[in-house]
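Student: Okay, predicted coordinates and the sequence, questions at the end:
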Amino acid sequence: MELGPGWQEWGLAGLFLASFLAATLLPLGSEAVLAAMALAGWEPMGLFVAATLGNWAGGMSTYALGRWGSPERLAGRMPRSGGGLERWRGRAARWGPWLALFCWAPVVGDLIALLLGVFRVSWRPVALLMGLGKAARYAVVLWVVMPWR
């Protein structure tokens, strides 16, 4: 798999940036960048660290945005069917920081990070569990890709 022009020059910093942006509310796929760089011969541990730290930092920035927001402001943007914000409030109350393990998930992961902040779930366990979930995801991506190298 060949990386597009510029990625070779950006290197691990580019992977960090792609991973950071993918963990915000922007629809990006850092897994493709990670896989392409692994297949291009980049050292796996460096890739793992850059992707994990970038994605974790992006997820925590989304958490911080939620923390600065308010449930009332978000309520108008949530779907009303199925309970919307109240359903997520109940999940946050029941599962708390453990939900952060799923911040890696496509589509809902960024929303989970945002809502954990909105509902003021303690940042320390959120940071730890979010990091573990994101690290596990990138470890699986590398585990799948490396035999094809």
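Tutor: Received the coordinates, thanks.
Student: contacts, neighbours, all on C-alpha from now
Tutor: OK.
Student: Could you check how far the lengthiest helix in the chain is from the centre of its chain?
Tutor: Identified as the longest helix of the chain according to DSSP state H is helix 44-68. Its chain's average C-alpha position is 6 Å from that of helix 44-68, according to C-alpha atoms, centre = their mean, to the nearest Å.
Student: One more to weigh against that first structure:
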Amino acid sequence: MTEVWPYLALFSSAFIAATLFPASSEAVLVGLLASGTGQPIALVLVATAGNTLGAVVNWLCGRSLAHYRGRSWFPADGPQLARAERWFTRFGLPSLLFTWLPVVGDALTVIAGLLHVPLRWFVPLVALGKGARYVVLALATLGLWGG
């Protein structure tokens, strides 16, 4: 029977890494792959699922905080928020493919929630971008990409 703990650890780290908390799911994935723990395809799928679900939490935060705009404690002031909204509007839904990027990616997921981007578009685009990152990382770790 396959041990479940590596998958749970990876899912948890990927979930946390996608939220606004600092974590590195990439290091966990690379460690598991390098040690031969778990099935590579399953590990990539678990990491993608955890990271995507964490991004949905950010989206929910953005969605639920939207009506608090303008309050003194709101994390972004008017000009910052307007700039972020203009940027997101300019690049549109395809920008969600880049939610895997450090710092910017988390902000994109919150902004998507603030702007009420429908989950039917959000989830597949975020999962595709995050999944592609994990696939490339797995292939490189296993020596199947780039030399």
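Tutor: Ah, there it is. Just so we're clear, the structure is a prediction, and the values are computed from it rather than from any experiment.
Student: before we move on, the earlier item: packing partners for the next helix or strand after the longest helix of structure 1?
Tutor: On the C-terminal side of helix 44-68 of structure 1, the closest following helix or strand by DSSP states H and E is helix 71-75. Contacts of helix 71-75 of structure 1 with other secondary structure elements, assessed using 3 or more C-alpha pairs under 8 Å, 6 or more residues apart in numbering; DSSP states H and E, are made with helix 84-95.
Student: which residues in structure 2 does the helix it packs on match up with?
Tutor: The counterpart of helix 84-95 of structure 1 in structure 2, counting by TM-score structural alignment, spans residues 80-91.
Student: What residues of the matching stretch count as buried?
Tutor: When neighbours are counted by 16 or more other C-alpha atoms under 10 Å, the buried residues of stretch 80-91 of structure 2 are found to be L81, A84, E85, F88.
Student: residues in contact with that stretch?
Tutor: When contacts are defined by C-alpha atoms under 8 Å, 6 or more residues apart in numbering, stretch 80-91 of structure 2 is touched by residues S95, L108, I111, L115.
Student: Out of the buried residues of stretch 80-91 of structure 2, which comes closest to V44 of structure 2?
Tutor: The shortest gap between V44 of structure 2 and any of those belongs to F88, at 27.9 Å (C-alpha to C-alpha).
Student: give the contact list for the one residue sitting closest to the centre of structure 1.
Tutor: Central residue of structure 1 (C-alpha atoms, centre = their mean): A23, 3.7 Å from the mean position. When contacts are counted by C-alpha under 8 Å, 6+ apart, A23 of structure 1 is found next to N55, W56, A57, G58, G59, T62, W104, D110.
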